[in-house]
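Asker: sequence first, predicted model second:
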Amino acid sequence: MTSTTFAQISTADTVKTNAFGDRYLYNLNRGSFDKVSAQVVFDAEFSKRLLQEDCLNIIIGTDSGLLPKYVQQQGIPSGSRYIFIEPEQVLAQLHQHQLLDDLPEEIICTTPALWEEHAHIFKINEYFYINSIQSFNAICAQQAIIDDYAELGWQLTEALHILHFRYNTTIGCEAFISRQLENIAENILPVTYLANAYQNKTVIILAGGPSLTTVFPWLLENRHKLVVFSVSRISRQLISAGIEPDFVFSVDPQDVNINVSREMFLFSEQTVFINSYHVQPGLINQWHGQSLYLGTRLPWQSDLNIANIEGTGPTVTNSALSMAHYFGFSKILLAGFDLCFTKEGITHAQGSDEQLAGPKYNSTPLQVEIYNGEYRPTGQDYHAALLTLEKQAEQISSSRCEIINLAPTAAKVEHISHIPCTEITLPDIHDNHISSVKQRIPQLTDDLLNAHYQAVIDELEKTNFQIKAIAKLAKKALVINERMYNAEGRIENYKDKRELDSIEKQLKRKYRKHSKLVKNFGIRQFIKINSPHDSDNWDAEKAKKLGTIYYQAYQSGATKLSALIDSAIARTQIRREELKAEPDFSRLLAQWDQDKSYHRATLWLQKHPHASISEQTALALQAFQDQFNQVITTQDTAFKSKVVKNSTLPLLKSKIKLLFKHRKIDELKNLKLGFINDSNHDNKEPYLLLIEGYLAELENDTEAALVHYNHTLNLDQSPLLEEALLRIASISLEQQNQQNALLAMDCLTQLSPVYLPYQAELARVTGDYLLAIDSYNAYINFFPENILSKLKLTSLYIDMKVYDAAELMLEHMLQTDPNFKSAVDLKNQLAVIKQEKSKSADFESVKLTNF
């Protein structure tokens, strides 16, 4: 009997009803609802998050059907849908016990294999468009007593991440436009200045995969023969190795990008920064060297949008690869371009926050082939990126540009070959070849900067006038839409209707270009006009509601966009002020503080070394420099705190059990090695013993496995007692060592009452009927609704010829359900037995009388 079998059996028929009338499978929720009702627990845990309008909620686990019932009782919010995902065997048990009956059509309970099918029926794409996807873990999934919940949670997180990217890239994003406006003063020179600048040269692109640092010795030796591209997130490792790139790339608009890229500010002015138009502003507005941008300056038609190229997405490495091709390189070498983990589960290069956090324990056992023919674990996001990379590589290689991955442990990609760095032949590149190319980049004089800033301000002010006019029209339209309908929902004054039509004409004609901009910016609000599950029944009330949504979207989008433009104007005006030898420091400091652009204080001082400033101003500038140094050196970043959560011991335990379940011997060995080298955890012994025990079992050395499991039991405060005892019980049963199995089961019953039926059955097999009866009675007291155990106890009484006790049990069951077939059959069987016993007694009586 395997641990999987134990889990399946213990899930079955363990229905408990608490004092509040909640019925649930005990082995899913254990004591979650013992002291308080499910409603109180759900109110505290999920509250209003689960009950928002126009949301698609995807939930791992149903808490024995109590959570969907809770949603149903609270009232399903307008436009919202719910998908509950349960492991297949759990879902079967829930249906068997009628715990999912009578749910409305807005709620679906399904399996991991079918949830996406239901999600598409529920129009998941439209929910993504309005940014209204929510995912939750039910209480049972948070506790993950059933191992399947952990695996399911990891799979769902990665699947939603991929779907989010797929659908959101099709409609644009407010965040990108926001960053575009924040960066307008800094996006000055396009990458087109370096088109085909490096023909017949070789470039090495350094990315953040685990293999990165293995190429450093060779790179240092051959640095003079290569142009070096690097992604910004590996700047820490490059600084430590004494390697300075020629170009550093960054595209991510998220604030976390400043956490992972901050060491790029330690490069010299010789490094050129290539950034997307929407990069995190703190990187570009504090950069000390030359920079070139990808994409467009402004999100609307403008003379400021000079000719430029976008650069291939979605990742920074894709952009760097496309730029290597655009710059004309004939050979592109890839290092740290792995798109898979190490066999121990390390996801990023040595020295990164991810590597320092330890192996990634919250990932599914997805494998990809690497160049040396082995397989390595990877994540769903990396796996999806491989498909994009393959298409990109096909296009680049078709132009006679060779792409080589230097790492034998990188994911194998068609059209990208692997050659060890020691076999690469490189011609020398003279320093003046690189410097002469960089000289193509214009020097930004004060006059050029001043002209750029003034052009930006003029364009922003002109556009903002139009945007504010749209906001005023939308506000007016909302007032008209509200008063246009009478109490019966009919249009009362057609003059209002004509005025509303006039506003709509202005939006579509006079302000056509800028109305489109407002819609693009606030597209998610406009999409809500057609929410995923609107009814087709139109009436005046619905028309009024849709009118309100429509003009609110206009007003909200225009107001937010106008505020962003106001900020961009103010920021650009400060850039002009910075050019002065005697600026208004109060304005400069206020803007720098607002933007957290502390390094601009240093940049200003470097540009004005002979400026005469007051002592108070000098102290303020020094404080900003100190603040920037703290940003560069602090160890406790938000990103680091986030990645540490991927390497916790509960996740490790789930992954150990998952790999054992799937009989992944090599992966278990690799996980063990990674955990041994993980310096972030103490008390490793119980986890290592469990891994050793699992490995011994999978390699058919059960005696060694028992030794490891027994050592686990002998540890003080071991967190893995249940796992070790389950394996001891299973092995003992396979060896037909019932006594040892009973000992293990006795210990398990002290951990949880769900093991009492196993103890009862083992006791019955070994002939210890009193223990069997006691175990069944204890279990029935804990789970009074468990009919199966009552039937088994009744059968046991019959086998032991304790007929009176059997009759009492049957009468109790038939009082609850007089037509319960199994009980009726047993009652008839018992009647036959008693009748035969009576005949036998009469026969013996006759024999005695005759004698």
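Answerer: On my side now, so go ahead. Residues are numbered from 1 along each chain as shown.
Asker: CA atoms for contacts and neighbours, from now on please.
Answerer: OK.
Asker: now stretch 245-255: buried residues?
Answerer: Buried residues in stretch 245-255, defined by neighbour count with 16 or more other C-alpha atoms under 10 Å: 245, 246, 247, 248, 249, 250, 251, 252, 253.
Asker: next, the distance between the ends of that stretch.
Answerer: Start and end residues of stretch 245-255 are separated by 23 Å (C-alpha to C-alpha, to the nearest Å).
Asker: neighbours of the closest residue to residue 138 other than its chain neighbours, how many?
Answerer: Computed as C-alpha to C-alpha, 6 or more residues apart in numbering, the closest residue to residue 138 that is not its neighbour in sequence is residue 61, at 5.2 Å. If you count neighbours by other C-alpha atoms under 10 Å, residue 61 ends up with 32.
Asker: for the nearest residue to residue 657 once chain neighbours are set aside, give me its contacts.
Answerer: Spatial nearest neighbour of residue 657, excluding adjacent residues (C-alpha to C-alpha, 6+ apart): residue 147 at 7.2 Å. Residue 147 sits next to 654, 657, 658 when contact means C-alpha atoms under 8 Å, 6 or more residues apart in numbering.
Asker: structure B:
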Amino acid sequence: MQNTNLNTFNTFAISQFNEYYLPSVNRQAFETIDSKTHFNKLFKSLFTQENQLHIIIGIDSGLLANYVLELALPADSQFIFVELDNILELLNVDIPDALKQQVTICPIDELADLLNSHSNPIYIIKDKLQVHRSLAVRAQHLLEYTQLNNDVMALVNQATCEHKSSFNQEVFVEQQLINLTENHIPASILRGHYQGKTCIVTAGGPSLDDHMSWIKANKDKLFVIAVSRVAAKLTKEGVPPQIIVSIDPQELSLEVNSEMMALHSSSLLIHSYHICSRILSQWCGRHLYVGNRLLWDEADDKNNIESVGPTVTNAAIAIAADIGFTQALLTGADFCYSKTGHTHTTGTLEANLGPNMGHIGEWVDTYSGDKAETIFQLTEAKKALAHQVINLPQCKIINLSANAAIIPNIDHLALDEITIEPANCNHDELFALVDSQTMDLKKHYLYCLKQMNDAQSSVQSVLKLATSALKINREQNQAALLDKIEYKINKHHGKLAKVIKFYGYLEFSRFLSTTDSDKWSQSHVEQMTENYYEAFICVSKKLLIIFKQTEKRCYSRLNELSQQTDINALVQQWQQDNQPGRSLVWAHHLNRDLSTFERAAIAPLVKEFQLQLTDHNRYKSKLAAGYSLEEAFNKIMNLVIKKNLQGLALMVNTLKPRSLESDLAKRLYHLANSYCLELQDEPQQALTTLLELGSELFTEIEFKQISVLSLKLGQLDLAALALQQLVSLSDEYLPQYAYLLKLQQQVQPALNTYMDYLNKYPDDILVWLKLGAFLNEIEQTQTAKDVFKQVLHLDPTNQIAINQLAKIA
């Protein structure tokens, strides 16, 4: 472990509660309060929650691991402890056989594999993963634990992103089916329509603010394609976008994009087939879909514009190229944080929260030549866009922001270098083009209804065949019959079988084996087959429910068209789908006035819809963790470890205006500023800013920094005061204190301090050598010889001791 004296590190103490612990790790945390009381307060209610994957950083000298092992653990929860290598070498936590499938203790090197093994990906994609910090990690006195915390969080974030993108088919399929009735007209009707023209794609990054004046000055020349969350911002600035793009299937997408819903009469919405249904079904305006309406192949959609990800910016660029634009300008497409640490353009919830202080990302190169921080999700989107652009040779992509992350094959040009080829298409002309594509909604709904009826019939047949296969598999030597069943499924229901496997990827993945096929036993094969058909049955039943719900929705949409509307039935369906705003869509397209009864029936729904558009509390709470001061310390220490001056300066600027809010904010500001000044080779200023904090707010980390800076500046009295405090916290500082006393020419106190330490840690060769050299300096030759002989007793080949004894002789 870096910066930690190994001899101090591996010495145990016994508390008054008869608990063994490592003072170097837990200091005096267990001296006044026993471990169970500590852990009950912090963790008991969390650890007893059902169906959770718990990642716990640190085992608190083994006591936290033992605490978990003694709990009555929920059978469907998993616990993974991640600990420093040196701690694991010292401690041997005995996990009972009955709990070895539930509890794991590992070093950081094994965490990535564990997150990808067993059922752990299922916990991740279902948001059932929790990360907890042990008392030692929370105490923040060991730099190694700060680094471990950062490493764990990086792996967890990466695994979360990867698994949610790879295994999250369910939400896409479900939203696709809910949207089936609303996916009327494909976006391909616009393909090639703007050949040779220039558009601007406006995304939600900070650089949008830098270019807003230029966009407004050129709004008559520009065809504006806006990602959904900045459409309202542009409209307020007098630049209503011609096209709004939205793709996110997550339910929270409506809250994120709520302001967009008022733009239904001024902009065309182009959306993915799997867009959040709460947006699409409650959108009153014109809209076109990209991708396929159905899960299975459909002739009408084969030539549609492809649905592209992973971000809405990627999708907007693909749409721009497909509808003919040969030059697409990008603004707000930064793929990194701004120089001030902001993640989004002004006016967004993220921008209102200020710079992100909790996420620890990587630093990437920008077009300006500087570096900027980014997160894993944006890095993946950046990679996807670089690949995407290669396949769009007909469209030149130009990023207007010098502060955007560099992406291969995308150039940066200053605003005065841009030449615009106007599209000469106002909103009315675009709307007229869309309106010319007439759609017989009744025919469309009946088509959807037939598709659902056929799908249900096919899935029911697959369900019967899979049930038969499961029964046959439990009998001996029935491989031929199983082959016939599999043949029937694939021949007669091949399209739906593919849908079942795609939708239920996680369920089907359980039948896969990591064992080499040449080592499969008969029982192993039978179990795999059992898992395979159980997955077929489970997923088929789930899809059957969704198909029936979609069928019911088709009838509801037909009811919306009827002149003799059953308003009660409509209200019931809208409420069931959590689409109260659908009542406004229905009223908007109705060719008659509402009756008094109908107005009264939809009034509560209208009120509920307005509440949905204005209540952002769920999204705010989701964002809050990344902007928490509690995480800022870990980020500061990560930047210190990497000697990232730019990042530290950014943290200082971010924390300064908040330093009056709380003691924590004040402490973090002074600490970050001190480290920043030290990296700039300004040790006196670094020390001064730390002392300005006030000793009442000092923790071990501040005392340590004061001792380092004071020694560097030769301010020995101040260093002594800091080290006296540190010695009271941990014996590991005794050798440093002894060395300081030596510098102050306090010979006897220095010798006493060395001996106090060596009496406790007699195997510390390095400190014995320092003591021997000190004794030799003060001409206590015989004692020095005895010390060097002690070193040779511990290490007979120690060359320094051999040389010193030779000199003395």
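Answerer: Happy to help now that I have it. Only a predicted model underlies this, so the values are computations on that prediction, with no experimental measurement involved.
Asker: quick check: TM-score for this pair?
Answerer: Laid over one another, the chains give 0.82 as their TM-score (TM-score structural alignment, normalised by the length of structure 2), with 768 aligned residues with a C-alpha RMSD of 4.5 Å.
Asker: now tabulate the buried residues of stretch 245-255 of structure 1 in TSV and tack on secondary structure and distance to residue 495 of structure 1.
Answerer: Shown next, in TSV, are these (DSSP: H, G, I helix; E, B strand; the rest coil; distance: C-alpha to C-alpha, whole Å):
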residue	secondary structure	distance to residue 495 of structure 1
245	coil	67
246	coil	66
247	strand	63
248	strand	61
249	strand	58
250	strand	55
251	coil	51
252	coil	50
253	coil	47
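Asker: what would those residues look like in a markdown table with distance to residue 711 of structure 1?
Answerer: Output for the buried residues of stretch 245-255 of structure 1, formatted as a markdown table (distance: C-alpha to C-alpha, whole Å):
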| residue | distance to residue 711 of structure 1 |
| --- | --- |
| 245 | 52 |
| 246 | 56 |
| 247 | 55 |
| 248 | 52 |
| 249 | 52 |
| 250 | 50 |
| 251 | 51 |
| 252 | 49 |
| 253 | 51 |
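Asker: out of those, who's nearest residue 327 of structure 1?
Answerer: residue 247 (11.8 Å; C-alpha to C-alpha).
Asker: correct me, but that closest one touches residue 273?
Answerer: Yes. Residue 247 of structure 1 lies in contact with residue 273 (C-alpha atoms under 8 Å); the separation is 5.8 Å.
Asker: which of the contacts of residue 147 of structure 1 fall in helices?
Answerer: Judged by DSSP state H, helices contain the following of the contacts of residue 147 of structure 1: 654, 657, 658.
Asker: tell me the contacts of the aligned partner of residue 411 of structure 1 in structure 2?
Answerer: Using TM-score structural alignment, the partner of residue 411 of structure 1 in structure 2 is residue 405. Shown in contact with residue 405 of structure 2 (C-alpha under 8 Å, 6+ apart): 334, 335, 336, 364, 365, 366, 367, 372.
Asker: export these as a markdown table, with columns for distance to residue 114 of structure 2 and secondary structure.
Answerer: Compiled in a markdown table, the contacts of residue 405 of structure 2 are given as follows (distance: C-alpha to C-alpha, whole Å; DSSP: H, G, I helix; E, B strand; the rest coil):
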| residue | distance to residue 114 of structure 2 | secondary structure |
| --- | --- | --- |
| 334 | 33 | coil |
| 335 | 30 | coil |
| 336 | 30 | coil |
| 364 | 29 | strand |
| 365 | 32 | strand |
| 366 | 35 | strand |
| 367 | 38 | coil |
| 372 | 31 | strand |
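Asker: out of the residues you listed, flag the one nearest to residue 300 of structure 2.
Answerer: residue 335 (35.0 Å).
Asker: thank you kindly, that will do.
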